[in-house]
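Trainee: Need a 3D model of the sequence below.
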Amino acid sequence: MDSKYDDCSNVSNKQRSGRQRRNLETNMVVWLVVNGNNMHNEFRETINFHEIFDDINECIDYVTHCQSEKIFFILSESVYDAIVPVIHNLAQIHAIYILAENKTLEYPVEQYAKVRGIYNTVHNVHEAIAQEVAVFAGIKDFTISCMPASSSDSISLSNRLEASFMYFQLLIDVLLSINVGNAKQDMINKCRQQYDGNEVQLKTIDDFEKSYTFNTAIQWYTSDTFIYRILNKALRVQDIDTLFKIRFFIKDLHLQLEKLYENDEKKQSGTLVVYRGQLLAADEFEKIRQNIGGFLSINSFMSTTDDRNLALIYSGYGLQRPSNESILFEMTVDQEKCQRPFHHIRALSNFVNENEILFSMGMVCRIQSIEEIAGVWHIRLTSNDENDEDLRKLRLHIRQELYDTTDMTPFGQLLSKMGEYDKLVQFYLLMLAEISDDNEKLIMFHSHLGATYNDLRRYEEALIHLKKVTELEAQENSMSCAETFANIGIVYHSMENYPEAMTYMLKAQDIVENHCPQYEAKLSIMYNNIGTVFCQMNDLSNAYLYYEKSLAIKKKILPLNHPSFASTCNNLAEISFKRGDYEDALRQFLEVLDIDLRTLPPYHISLANTYHNIGFTQMEQKNYAQALENITKALDIAKKSNHPDMHEYQKLIDTIASEMIIK
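Mentor: As a prediction, this is how the structure comes out:
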């Protein structure tokens, strides 16, 4: 059972089955090799990234974890029965191609619709894949998030829908505001590694390096080249590392559209109606259908046309059901008040016949209506301007909840609230690389990294960053110095080095009490955490004393429904547990659960910890049925992020099951 700190978060990183190469594009080829077949170089002209396997189990494990790719799968006839039934219904499997010396193999076409056919040469397989890729090339990546219309009273970033919706809005602010630095060369170097051996793409990269300028961003974006494919994949999967490397291009493309929008003498008052045909995954479409009247955020640059019939062609006319739905977006735009720049780019585009109108990323629209006509869903949108009252309330609340520190941390705070801790580490490391000469921000990001690594159970890395902060601190008895000592104490506590933890925490307490007494909220947190260390050292009297001191300050300065009360209630419950008063412990843990359910996203790891504590207490009461129910809930949450505590939860479930059998 774990005590709770007032400021905690957890994360884990999921890795694929031993193959660490990253695909920067969406499409990839997976080939299950039998009898010495080899991948031909001609495939890389169509799809750059490929993986070759000779072991069925390793292959299945790999494709199962490739959840952000579109896989074109090639296999030999001899392994058809072993692998097609297993992989066919995976969303990431786009098409399957069977390589056989003859075409005698029979398969149920209706059951295995993704099987494109049987081919007797590798060249024939490549031709089929090239044709399929060409068909879908015009259907551009389209990344969205939805949010229902909300009253101001119900807005909260603890609601995962709302947090996810605002995530991209803040990401745009970060990408457009930070310095470009060496991003262009970093991206070019990364692309050369990705396309090593692909002579066609390497030549394009060379051309890009030599000829690219700010004024050619639109031209490059509308070309079917590496820069377009990498950008849209990174936006779709929210790849922070790649987005930061490609930020120079994102910034140029946005600013070029902004300049064209502002200087457009032909821009008219009134409204403009544009269209976009699109295949959407069935689950993505369902999000839109469930939010009529709410908001749709378009999390990529958006290509549209004023030619309705042309847009319909790209909808697919319902032929990709049930996995994909055909969509025709019809968007009405107030040309003078649109909150994102746009421009008719026919004169700049490589596709002059499409009469393309390109919008910058982050458009927010109101979902007005949805209607199915001849197999195509017609979705009517209106672009929202700053006068939209619901959107204004949401943005105001975001500012109040996130923008209470320096201008570089709101995005990090949002990631933390969403439980996106892997992205949080990426963000902080990238920020450190950008601000090597800013001492104040170096301190801030080293501190955040130390706290996050502690939650990741990567304690040595946490100590490296936090002790770096002590070297950078200019004032010995400042509040910042006290917080650093307190955070080092937390890490030593996590490492079960309680004497060192107490040493650092008492240093922090001394600084605040004697030099910074005005920081009552910070002192309350420190009292709570010192109590936690005393509790672990089995000094329950001192633990209870410090928890009570923490609670007294919270009652003085916080509203009674504040989520911070959960940590202290949890820790008082643990003292009751250690004293053997399981009934009182359970009562207090249930109070913690009530607070957590109102203030945390449904899969936050702190909620798992609370379910675990409730279940563990019920185990001691020999109430095994309810204990099993609550620890199973903890396990389900931990599995969502592959959190290491899931192994402990599984062991407890096995123990409970054994006790129930014996009983």
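Trainee: drop to CA atoms for contacts and neighbour counts, all remaining ones
Mentor: Will do.
Trainee: Skipping its backbone neighbours, what lies nearest Gly489 in space?
Mentor: Ala501 (4.0 Å; CA to CA, 6 or more residues apart in numbering).
Trainee: mind checking the SS state of that neighbour?
Mentor: Secondary structure for Ala501, judged by DSSP: H, G, I helix; E, B strand; the rest coil, is helix.
Trainee: One more: Met646?
Mentor: What three-state DSSP gives for Met646 is helix.
Trainee: Tell me how many other residues surround it.
Mentor: Met646 has 21 neighbouring residues, counting by other CA atoms under 10 Å.
Trainee: That one against Lys639, yeah?
Mentor: Yes. Using CA atoms under 8 Å, Met646 and Lys639 qualify as a contacting pair, with a distance of 6.3 Å.
Trainee: For Leu394, see how far away Ser177 is.
Mentor: Separation of Ser177 from Leu394 (CA to CA, to the nearest Å) stands at 22 Å.
Trainee: Please apply the same query to Val469.
Mentor: According to CA to CA, Val469 and Leu394 sit 35 Å apart.
Trainee: now swap in Phe136 and tell me
Mentor: Counting by CA to CA, the separation of Phe136 from Leu394 is 37 Å.
Trainee: need the strands for the stretch 351-500 of the chain, in chain order.
Mentor: Assigned strands in the stretch 351-500 of the chain, in chain order: 356-359, 363-373, 376-383 (criterion: DSSP state E, counting those that start in this stretch).
Trainee: Among the ones you listed, which comes closest to Ile129?
Mentor: Shortest separation from Ile129 across the strands of the stretch 351-500 of the chain is recorded for strand 376-383, at 26.0 Å, computed as CA to CA.
Trainee: between Phe136 and Leu394, who's got more neighbours?
Mentor: The residue with more neighbours, out of Phe136 and Leu394, is Leu394; 20 against 12, by other CA under 10 Å.
Trainee: buried set for the helix or strand that contains Cys569?
Mentor: With elements delineated by DSSP states H and E, Cys569 resides in helix 565-578, which encompasses its position. For helix 565-578, the neighbour count (16 or more other CA atoms under 10 Å) marks 565-577 as buried.
Trainee: Quickly name whichever of those residues is closest to Val592.
Mentor: For these, with Val592 as the reference and CA to CA as the criterion, the closest is Ala566, at 5.0 Å.
Trainee: Contacts only, for the closest one.
Mentor: When contacts are counted by CA atoms under 8 Å, 6 or more residues apart in numbering, Ala566 is found next to Glu591, Val592, Ile595, Asp596.
Trainee: Which residue comes closest to the second one once chain neighbours are left out?
Mentor: The spatially closest residue to Val592, leaving aside those adjacent along the chain, is Ala566, at 5.0 Å (CA to CA, 6+ apart).
Trainee: Now show me the structure for the sequence below, then we'll compare the two:
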Amino acid sequence: MDSSEDVNLELLTLIWLDNNVNTDKDNVEFQDKFRSSINYLRTFDNCSECEDYIINKINNKQENIILIVSGRLAEQIIHKIHHLKHILAIFIFCFNKDRYESLATQFKKIRRICTGLTTLLNEINDYKKSGLCQINESIEIILNENKLFEFLLEIKRNFLDKRYFLEICSKQYENNFNQIKDFEHFYLSSNALNEFFNQTFLYQLLIKSLHRFNIEMIYFLRFFIQDIYEQTNNLPTISTKSYRGQLMRDDQIDLLKNSIEKSSIRLNTILIAKKNYGEILKALKDCSNGNNYQRVLFEIDMNDIGKEYEQYVIYPITSYFNITSIYYENNIYFIKIIIGNKKNFIKKDFSSIEFAQYLREINNLDQSQKFFELLLKQFPSLNSQCYDGLARIAQDKGLYEISLEYYFKSLDTVSNQLKPFILNNIGCAYDYLEEYDKALKYYSQSLTLMKNTKHQSMSLNNMAIIYAKHEQFNDAFDCFQQSLIIRKKYLPDNHPDIAIIYINLGVIWSSLHQFDDAMKYFNLALKSFSSNHHLDFYRAIIYQNMGDLFLKENQFDQSLKYYQDAFDIFQQIRSIDHPNRSYIQQQIQLIKQQK
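Mentor: Modelled structure (predicted):
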């Protein structure tokens, strides 16, 4: 067996099980030809080792597998692995086709029984391009507010991206390097759709990266995304309905049901459909759906978004979907959707650093961290901004000591103009660590260096929080009022930055046991955060403070309600060991014990 355990960046894994796979001359020579079709090839001459690899190793990674197996070993292994969802197709390679026909009748995933290697390779290539393979792609549903793909379309390319991309590919395709050489010398932007629909290695890398949200690969492949988008714009618009078959999990079906005529959704892929309803329906009926997976047929209403390319219909990666109806018949969910496109609002020339910041904004903290680390390697001139971004992510994760390390690194390299903002952030980190004197020191330094009155409100607000924690309420109110006056001068009444001051005023009134005043400010703040999904963190903080307030009043039922509301949000956006989650869980347990 090939012992390499490197990560597969492509959509498909090819496994070949045969006692003579690595000893027969023809088999060995054909391995390179199979790699030209599916790069990630694993060979086994032992049935037990192959079974262990499929069940205990690769299945946990949810890799999509095409299996080649000799006739004799097919009888030993197929019944043990056929039920796995990620076994897409099985091809039996043997010299006596008739002997194994009964297996093909018994097991639906056996696509062909082949007696020649060339025929076998052709059958695998045909299957790859069939609707069955697309139906099994593991797509995910994402919120329509996510603007990730719009941003990707606007980030300029640079020569370093291509160099890093080629370095990654040289490792992934070390046994199949001709593809990379061809790409390096012959790739043309005008040929992007041909590369995509011929399912070259670029297609394999892109779709896998989108499905797994591999942000590094998506970023490096944005040239391909941009080329596909531009070329698609020049295609003729479809004038009829189109159809797409898909296997989807039960929880995804439930999400779609809850979205009917309500919220829009998006898919983490470039949606490909066809005009031939019968072809899609047949492919769905022919596919095997494992546990917790359902067959879905999307009927896409006629629109001016879809573009025709040969027998396919391609929809822009920026498309969103509105579900109009769902019904279930003959073991298939039929889902009618209307498609729209929201590409136009993004500003041109979106920068890489803004993209990293946006990932943090939508709470993709791990991906944002990876991206800042990547930019740190690529662009030394961005060190200060990258360190600041990494510090904020560490702070979001509750890792305040690590956050401080990054902030101080940023402080060493930042311009004088931005230094007050880093000093303010250092104060925040010390605040979280409950080192209030140090926090106040850095807030004061920040305020002194702030040249712009508008920005002074930030340090004033944070100083007020420290004063409140020291029960110096007059100083706290004074700082909050100064901060509020500044923000109201420059911002609309419902702006989140004004709402943050309302939260803090509510906390002070709560500390003074002034229930009505505290609730007044908490509710004012809640109005500003109720309509923006990306500000859920602040809604959770408000609910947490409301829970604290009602607990002080011994109103346990109300307190429990707000703590639970806060916990439901934190559960979605913060790690299990984050201080906010831990605190609320403790409070919920405390109330339940007292009731």
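Trainee: So after superposing, what's the score?
Mentor: With the length set by TM-score structural alignment, normalised by the length of structure 2, the two chains reach a TM-score of 0.69; 536 aligned residues with a CA RMSD of 5.5 Å.
Trainee: ok so, going back, pick the one among the contacts of Ala566 of structure 1 closest to Ile98 of structure 1.
Mentor: Checking those against Ile98 of structure 1 with CA to CA, the nearest one is Asp596 at 51.3 Å.
Trainee: residues touching that closest one, list them.
Mentor: Listed by CA under 8 Å, 6+ apart, the contact set of Asp596 of structure 1 reads Pro563, Ala566, Ser606, Leu607.
Trainee: now swap in Phe371 of structure 2 and tell me
Mentor: Taking CA under 8 Å, 6+ apart as the definition of contact, the neighbours of Phe371 of structure 2 are Ile215, Glu216, Ala356.
Trainee: what's the neighbour count on the first one?
Mentor: Other residues near Ile215 of structure 2 number 18, with proximity taken as other CA under 10 Å.
Trainee: Give the aligned equivalent of it in structure 1.
Mentor: In structure 1, the residue paired with Ile215 of structure 2 according to TM-score structural alignment is Ile240.
Trainee: if I look at that match, how far off is Ala638 of structure 1?
Mentor: Counting by CA to CA, the separation of Ile240 of structure 1 from Ala638 of structure 1 is 23 Å.
Trainee: residue ranges of the helices in the stretch 351-500 of structure 1, please?
Mentor: Under the criterion DSSP state H, counting those that start in this stretch, the stretch 351-500 of structure 1 carries helices at the ranges 389-402, 410-418, 421-434, 439-455, 459-472, 479-494, 498-515.
Trainee: quick one, the longest one and helix 479-494 angle?
Mentor: Going back to what we said before, that points to helix 498-515 of structure 1. Here helix 498-515 of structure 1 points in a direction 160 degrees away from that of helix 479-494 (axes from the mean of the first three to the mean of the last three CA atoms, to 10 degrees).
Trainee: Report the buried residues of helix 498-515 of structure 1.
Mentor: Of the residues in helix 498-515 of structure 1, those buried by neighbour count under the rule 16+ other CA under 10 Å are 498, 500-509, 511-512.
Trainee: ok, the residue nearest the centre of structure 2 - contacts?
Mentor: Nearest to the geometric centre of structure 2 sits Phe213, at 4.3 Å (CA atoms, centre = their mean). Shown in contact with Phe213 of structure 2 (CA under 8 Å, 6+ apart): Asn268.
Trainee: All the strands of the stretch 51-200 of structure 2, in order from the start?
Mentor: Secondary structure of the stretch 51-200 of structure 2 by DSSP E, counting those that start in this stretch: the strands cover 64-70, 87-93, 110-114, 141-143.
Trainee: ok, residues contacting the first one?
Mentor: Yep, that's strand 64-70 of structure 2 we're talking about. Among residues not part of strand 64-70 of structure 2, those counted as contacts by CA under 8 Å, 6+ apart are 11-19, 86-94.
Trainee: can we see that at 7 Å?
Mentor: 11-18, 86-94 (CA atoms under 7 Å, 6 or more residues apart in numbering).
Trainee: Let me know the angle separating it from strand 87-93.
Mentor: Orientation of strand 64-70 of structure 2 against strand 87-93 (the same axes, to 10 degrees) gives an angle of 20 degrees.
Trainee: Buried ones in strand 64-70 of structure 2, by neighbour count?
Mentor: When burial is assessed from 16+ other CA under 10 Å, strand 64-70 of structure 2 yields the following buried residues: Asn64, Ile65, Ile66, Leu67, Ile68, Val69, Ser70.
Trainee: just the angle between that strand and strand 110-114, please?
Mentor: Orientation of strand 64-70 of structure 2 against strand 110-114 (the same axes, to 10 degrees) gives an angle of 30 degrees.
Trainee: Stretch 497-510 of structure 1 corresponds to what range in structure 2?
Mentor: The alignment of stretch 497-510 of structure 1 onto structure 2 (TM-score structural alignment) spans residues 435-448.
Trainee: what about Glu476 of structure 1, how many residues close to it?
Mentor: Glu476 of structure 1 has 11 neighbours, counted by other CA under 10 Å.
Trainee: which one of the helices of the stretch 351-500 of structure 1 lies closest to Arg21 of structure 1?
Mentor: Ranking these by their distance to Arg21 of structure 1 (criterion: CA to CA) puts helix 421-434 first, at 17.5 Å.
Trainee: How far away from the center of its chain is the closest one?
Mentor: When distances are taken as CA atoms, centre = their mean, to the nearest Å, helix 421-434 of structure 1 is centred 13 Å away from the chain's centroid.
Trainee: Check the mean deviation of it from structure 2.
Mentor: Superposed on structure 2, helix 421-434 of structure 1 shows a mean distance of 3.9 Å to its aligned residues (mean CA distance after the TM-score superposition for structure 1).
Trainee: tell me the angle that helix makes with helix 439-455.
Mentor: Using the same axes, to 10 degrees, helix 421-434 of structure 1 lies at 150 degrees relative to helix 439-455.
Trainee: got the angle for helix 421-434 of structure 1 vs helix 410-418?
Mentor: Angular relation of helix 421-434 of structure 1 and helix 410-418 on a 0 to 180 degree scale: 160 degrees, by the same axes, to 10 degrees.
Trainee: List the buried residues of helix 421-434 of structure 1.
Mentor: Using 16+ other CA under 10 Å as the burial criterion, the residues of helix 421-434 of structure 1 that qualify are Tyr421, Asp422, Lys423, Leu424, Val425, Phe427, Tyr428, Leu430, Met431, Leu432, Glu434.
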